[in-house]
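Novice: mind looking at a prediction? Sequence and model below.
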Amino acid sequence: MGLQINQEAPDFEADTTQGRIRFHEWIGDSWAVLFSHPKDFTPVCTTELGYMAKIQPEFERRGVKIIGLSVDATEDHERWADDIEETQGARPTYPIIGDADFTVSKLYGMLPASTSGDAKERTPADNQTVRNVFVIGPDKKIKLILVYPMTTGRNFDEVLRVIDSLQLTANHKVATPVNWKQGDDVIIAGSVSDEEAEQLFGTWRAPKPYLRIVPQPS
């Protein structure tokens, strides 16, 4: 069975473009986003890595660290970064994991455990399942898993939106409704009784008894 939400993110040691790391130690007390790629020098991934470089300050403002992964060696990542900077106008300054031995991809269920051989002999299509986004909390538990096909570029603005929701709901007894964005009304969590809700929120709007709507807590 693959990884699931609220499961602890597997720890690992790996080489990155910024040196060797132990993943949990690298996360520290921060939130983290791990996003993976099937191979270096692939077109869609080139645009994604460049966009993440551009919006990295938005993640940092939320206390979130970014780390990439690609099924190639770190030396290839450095050469790829030149292309990313040239074509996308931004160079990744976050670490990118070298996973030429498939260790992390297999640990996170993105490649079968039986995967072996020389990464350079594999095509992007061979690794097409290595297209995941994992959002991990300071408790080292997985909060979100997204999996994209190779032909569809990822929406990292949506990842930021989800992180806003995750951080809000981790600190307040609320949930966020469909298409919620920062500043919109929220829903009082179902685990909160009316008595507790009155103490926490005062009054609320309730089109149904189970649908209690309040302004976003600050």
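Specialist: Arrived safely. What you see is a predicted model, and the numbers here were worked out from it, not measured in a lab.

Novice: could you use CA atoms for every contact and neighbour count after this?
Specialist: Will do.

Novice: give me the distance between the residue sitting furthest away from the middle of the chain and residue 66.
Specialist: For the chain, the largest distance from the centre (Cα atoms, centre = their mean) belongs to residue 195, which lies 36.1 Å off. To residue 66, residue 195 is 40 Å away according to Cα to Cα, to the nearest Å.

Novice: show residues contacting stretch 76-86.
Specialist: Residues from elsewhere that reach stretch 76-86, judged by Cα atoms under 8 Å, 6 or more residues apart in numbering: 17, 40-41, 46-47, 49-50, 70, 90-92, 96, 98.

Novice: and what of stretch 184-193?
Specialist: Stretch 184-193 has contacts (Cα under 8 Å, 6+ apart) with 173-177, 180, 197, 210-216.

Novice: now swap in stretch 44-55 and tell me
Specialist: 37, 83-85, 88-94, 150-154, 156.

Novice: so which of these are in helices?
Specialist: Among the contacts of stretch 44-55, the residues falling in helices (DSSP state H) are 83-85, 88, 156.

Novice: highest neighbour count among these?
Specialist: residue 84 (24 neighbours; other Cα atoms under 10 Å).

Novice: would you map the strands across this structure?
Specialist: 13-16, 19-22, 31-37, 64-70, 96-98, 132-136, 142-147, 174-175, 186-188, 205-208, 211-214 (DSSP state E).

Novice: top helix in the protein by residue count?
Specialist: Ranking each helix of the chain by length (DSSP H) puts helix 43-61 first.

Novice: ok and that one relative to strand 64-70, angle-wise?
Specialist: Angle of helix 43-61 versus strand 64-70, following axes from the mean of the first three to the mean of the last three Cα atoms, to 10 degrees, is 160 degrees.

Novice: next up, a second structure to put side by side with the first:
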Amino acid sequence: MEEMKTNQGLPLIGDKAPSFHAVTTQGEINFPEDYAGKWVILFSHPADFTPVCTTEFMTFASMADEFKALNTELVGLSIDSLYAHIAWLRKIQELEWNGMKNVEVKFPLIEDIKMDVSRKYGMVQSQSSTQAVRAVFIIDTEGIVRTILFYPASTGRNFDEIKRVVLALQKADRDHIATPANWMPGDDVIVPTAGSCGTAKERMESTDEDQYCLDWFLCFKREKKS
């Protein structure tokens, strides 16, 4: 028997984020139209009242203001019902973990019982036909998918890394650079590779104190320390 098809397709980096209308714990939304001009982290989780997801929602909620300061909104998704969502988020407020307590989840959590949104974003994969995997889509101000992360059910997400990716994408867009391995805000950045022999020669012979090259194709710009 042919295996049941669970996905309608997975948007790729650089694609327009698939549009949808949804009911959430914060009212109805039209995505991504309602978030024009803002960055968005759209993330899914397998089910309400699951241990790993509970710690993740507590962490995301505790960092919501940090993301807002980066012009970034949070949108969650689960294949559970709206009423299950509400009950779970109310229970989260009663919990205390890792220094977090009285955590109120104010960002929208999508009801996706029919799996319409999950399938549009490739969130339902072979491990289950009734649960969304632990996915993260970082979408820019133009509604373009810029980063995709998938985690197995057993592994909680690293939210400092998710925030670092947002910072790196915004830095790259703003300054037209790239970020090296393990980049953190304030670290030196990579300038675009030389596009001609002349430019490569100029860079290698440059006396600019704000820039240095390991070789013609790998040049860095020093970040000014505040």
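Specialist: Looks like it arrived, so ask away. This one's a predicted model, so the numbers in the text were calculated from it and none came from an experiment.

Novice: picking that back up, JSON lines for the ones in helices among the contacts of stretch 44-55 of the first structure, including distance to residue 110 of the first structure?
Specialist: Shown next, in JSON lines, are those (distance: Cα to Cα, whole Å):
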{"residue": "83", "distance to residue 110 of the first structure": "26"}
{"residue": "84", "distance to residue 110 of the first structure": "24"}
{"residue": "85", "distance to residue 110 of the first structure": "27"}
{"residue": "88", "distance to residue 110 of the first structure": "27"}
{"residue": "156", "distance to residue 110 of the first structure": "20"}
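
Novice: and stretch 24-39 of the second structure, which stretch of the first structure?
Specialist: Using TM-score structural alignment, stretch 24-39 of the second structure lines up with residues 16-31 of the first structure.

Novice: what's the spacing between that stretch and its chain's center?
Specialist: Remark: stretch 16-31 of the first structure is offset 14 Å from the chain centroid, using Cα atoms, centre = their mean, to the nearest Å.

Novice: buried ones in that stretch?
Specialist: For stretch 16-31 of the first structure, burial by neighbour count (16 or more other Cα atoms under 10 Å) applies to 16-17, 21, 23-24, 27, 30-31.

Novice: going through the contacts of stretch 44-55 of the first structure, which ones are buried?
Specialist: 37, 83-85, 88, 90-92, 94, 150, 154.

Novice: relative to residue 111 of the first structure, which of these is nearest.
Specialist: Here the nearest of those to residue 111 of the first structure, counting by Cα to Cα, is residue 37; it sits at 11.7 Å.

Novice: can you pull the contacts of the nearest residue to the closest one once chain neighbours are set aside?
Specialist: In space, and not counting its chain neighbours, residue 37 of the first structure is closest to residue 70: 4.6 Å by Cα to Cα, 6 or more residues apart in numbering. Counting by Cα under 8 Å, 6+ apart, residue 70 of the first structure makes contact with 36-40, 77, 96-100.

Novice: residue 70 of the first structure corresponds to which position in the second structure?
Specialist: Residue 70 of the first structure maps onto residue 78 in the second structure, by TM-score structural alignment.

Novice: then residue 105 of the first structure?
Specialist: Taking TM-score structural alignment, residue 105 of the first structure has residue 118 as its aligned residue in the second structure.

Novice: count the neighbours of the residue nearest to its match when sequence neighbours are not counted for me.
Specialist: Take residue 118 of the second structure and drop its neighbours on the chain: the residue closest to it by Cα to Cα, 6+ apart is residue 124, 6.0 Å away. If you count neighbours by other Cα under 10 Å, residue 124 of the second structure ends up with 26.

Novice: might one say that residue 124 of the second structure is in contact with residue 131?
Specialist: Yes: between residue 124 of the second structure and residue 131 there is a contact under Cα atoms under 8 Å: 6.2 Å.

Novice: can you tell me how far residue 104 of the first structure sits from residue 12 of the first structure?
Specialist: According to Cα to Cα, residue 104 of the first structure stands 7 Å off from residue 12 of the first structure.
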